[in-house]
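Undergrad: got a structure for you, letters missing:
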């Protein structure tokens, strides 16, 4: 049997999988693609320079052991880094990094030529006395890393945030885009990064602002005919944090001005941190040139926390508030409030309030009453698992069949309907939906949603499927 890049890499992966945590394996090794094997050098493609740096810093030993095991002492590892360039050209920029001389190896920055319009921004109009104006950071010191607990649902985003705060503007994850559903901690993490940077680098100018307020400031600057002053003010920032960047959708003037500010900050080694309720690939009405810049760094998703993380969050909150509560009560609340952290903390606050105001002991009975009212009064987001179960039951098949690779028409349609409702009823990204419904990619989910829309308008029977499932899934 001939040795191929894929067979060598598969053997390496089997060894690595047995020696690291499953979540770490999924995050850092599943996205790697074996490309070729030449002269005992294995070339692998990684999604970004951030990936390369992280692997070299945290997994270089295990990679060396695995590769030596397969190819002997003379084995080399070559990284190919796939990046999007500025102008939407689909040809990837690749960078070969031999791992033999690790101490002197550094990934080089991509040299992106400036358009003439951007070049002028290097010498912006100077506002008299602006450098003497103290810029308040607008950060909330209560949002810090100490009370942003790590779990499988947020490990990548939190790790990237810590790396950015240690070296703002000096890592390859610039911009850092944190995305996820409502109440999962995007704003908290963005503030935590800013607070940590201010602690470590007091001389740096850090500014947090919501995209909505940024837009309003821009509109005011146009009205007052001082657009250049507005741009120049933002070009002075060392670390710019913009919350809910999806709010820029459809606002072409604000997008244009942010494009120039972003370019200036990025080219001058300043750090940009963004949050959004969706991944770049899912953003509507955002200019392509801006989306391509969002993809330059790292997009890290915050997912719904698992049971263990929810318990840790509640225990941490109670400890900070100086409140004691039995473990069985904490676990009951964590088990029944699953959608997001904001609701989870809201439920525990309600429980403490009920106990205090009504002079009742905190027990399971009181917890049940509070959680029941809380769940009833809160609009719930159905889970992707629940959607798959409802769709599978409706078509009288099991979930494994729904997720399988089969191309049988009725199974494909059921799978497409599950993807359609997951996009419609959850805040999950297309990539996350695809991953949970049979390990598909975001393009498959996008195609499924378009297919369901088309069939709903042309096929009477299929339209009935959609109507029936809509009723079953209504929350």
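TA: Arrived safely, thanks for sending. Worth saying up front: this structure is predicted, and the values here are computed from it rather than measured.

Undergrad: all contacts plus neighbour counts: C-alpha atoms, from now on.
TA: Fine.

Undergrad: can you pull the contacts of residue 51?
TA: residue 28 (CA atoms under 8 Å, 6 or more residues apart in numbering).

Undergrad: below is an additional structure, to be compared with the one above:
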């Protein structure tokens, strides 16, 4: 067995840090090379869960890193410590992937580790309520938002709490792709009875990325009847998607209607203050000490989602370990500068005012006046909502732009628009268009 040169391994890790992005995990620092022989790099992982993650998500990342470091065609294989010991004199056997199992609960996905803010407060509160009273509070619970904003975190945290409070409850937690594949397999093998029993007798059915039902007509038909059976039996249904029910293409109207029966909660991108809080909590959970200037740097650089914030922490921590340096602003700039992260210039309240006055055809003087007619109040509240969402200004500073209004007025406007857009698709669409116009201009 040919051992791996430490210098070569360091090059592999540095390449992973430079190109890994959101795929990087904190425990990558625990990976150790076993051997490099016959064009195969064997890597030891901490456990089974980490092995499964690497096989499903990081194989290509490490393969390309190994090839870049060696200049040769290299394959990679991930082994646990037990598998490493059991190999003995036998040649390595790479496991063949089995059919995808239901999603296992991630230990990191709990309510205690979720950071709440204006962007996700409704979704978090609804998830907690469902976990305390499954099947009776919000059924179904439909969480939607862009990638990496915490939908899966809340879905699994809700299921975890239900399982803790009701150890005998039957939970089916899986991705929509797995549900589709199980259905196709059941049809092919003539096992529809077993398939229906499996999912229609669950106390909780939680399906991630339900938008993948799109264009699967037979599966939609099956899920429709599964939904009805569970709903009528007061069993909890939790769904997540990257868009609202009405925006999922080629989804049957009767399913759209049923998805809206309970509560549809949208999760937005975190504001600057929420990103700061997320970085503090995620760094603390990983026992990584980040100086305040590094936290502020990352929060201003990575403005998209929680997953990329976690990836940024991992990259900084890994570079610090590989280079044997303490974490400071310069190291953070090196770690995150290797792969440019999408950034935007600061949005100003002036740009928000310009976009809103154009969209709603109102005058700036009216927005800053004491007028309270709906034609003026609504655009003014939209301005305050967008200022709170897109800028770093405090409530008091935002109020100052609108005739010296106090922070409670801004807070009320934020809550009002947040509530209205949940039930008014036209208002939500208008806010989305204004936001796009503002960000495109910065």
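TA: That came in fine, so what should we check first? Note that the coordinates shown come from a computational prediction; the quantities given were computed from them, not determined experimentally.

Undergrad: quick check, central residue of structure 1?
TA: Nearest to the geometric centre of structure 1 sits residue 301, at 2.1 Å (CA atoms, centre = their mean).

Undergrad: and it, that one's in a strand?
TA: Yes: counting by DSSP: H, G, I helix; E, B strand; the rest coil, residue 301 of structure 1 is found in a strand.

Undergrad: what's it aligned with over in structure 2?
TA: Mapped onto structure 2 by TM-score structural alignment, residue 301 of structure 1 lines up with residue 266.

Undergrad: could you check which helix or strand contains the residue nearest to that match when sequence neighbours are not counted?
TA: Distances taken as CA to CA, 6 or more residues apart in numbering put residue 144 closest to residue 266 of structure 2, at 5.0 Å, once the chain neighbours are dropped. Taking DSSP states H and E as the definition, residue 144 of structure 2 sits inside strand 141-145.

Undergrad: against structure 1, where does that strand fall?
TA: Taking TM-score structural alignment, strand 141-145 of structure 2 hits residues 176-180 over in structure 1.

Undergrad: tell me how far the matching stretch lies from the chain's centre.
TA: 4 Å (CA atoms, centre = their mean, to the nearest Å).

Undergrad: ditto for stretch 295-305 of structure 1
TA: With CA atoms, centre = their mean, you get 1 Å for stretch 295-305 of structure 1.

Undergrad: still on that earlier bit, and the residue nearest to residue 266 of structure 2, how many neighbours?
TA: Other residues lying near residue 144 of structure 2 total 26 when counted by other CA atoms under 10 Å.

Undergrad: now do residue 245 of structure 1
TA: Neighbourhood size, residue 245 of structure 1 [other CA under 10 Å]: 23.

Undergrad: tell me how far it lies from residue 254 of structure 1.
TA: As judged by CA to CA, to the nearest Å, residue 245 of structure 1 and residue 254 of structure 1 stand 11 Å apart.

Undergrad: repeat for residue 372 of structure 1
TA: 44 Å.

Undergrad: now do residue 156 of structure 1
TA: Residue 156 of structure 1 is 30 Å from residue 254 of structure 1, by CA to CA.

Undergrad: quick one, which of residue 372 and residue 254 of structure 1 is more surrounded?
TA: Set residue 372 of structure 1 next to residue 254 and count neighbours by other CA under 10 Å: residue 254 wins out with 18 against 14.

Undergrad: how about the more buried one: what's its closest non-neighbour residue?
TA: Per CA to CA, 6+ apart, closest to residue 254 of structure 1 is residue 215, 6.0 Å.
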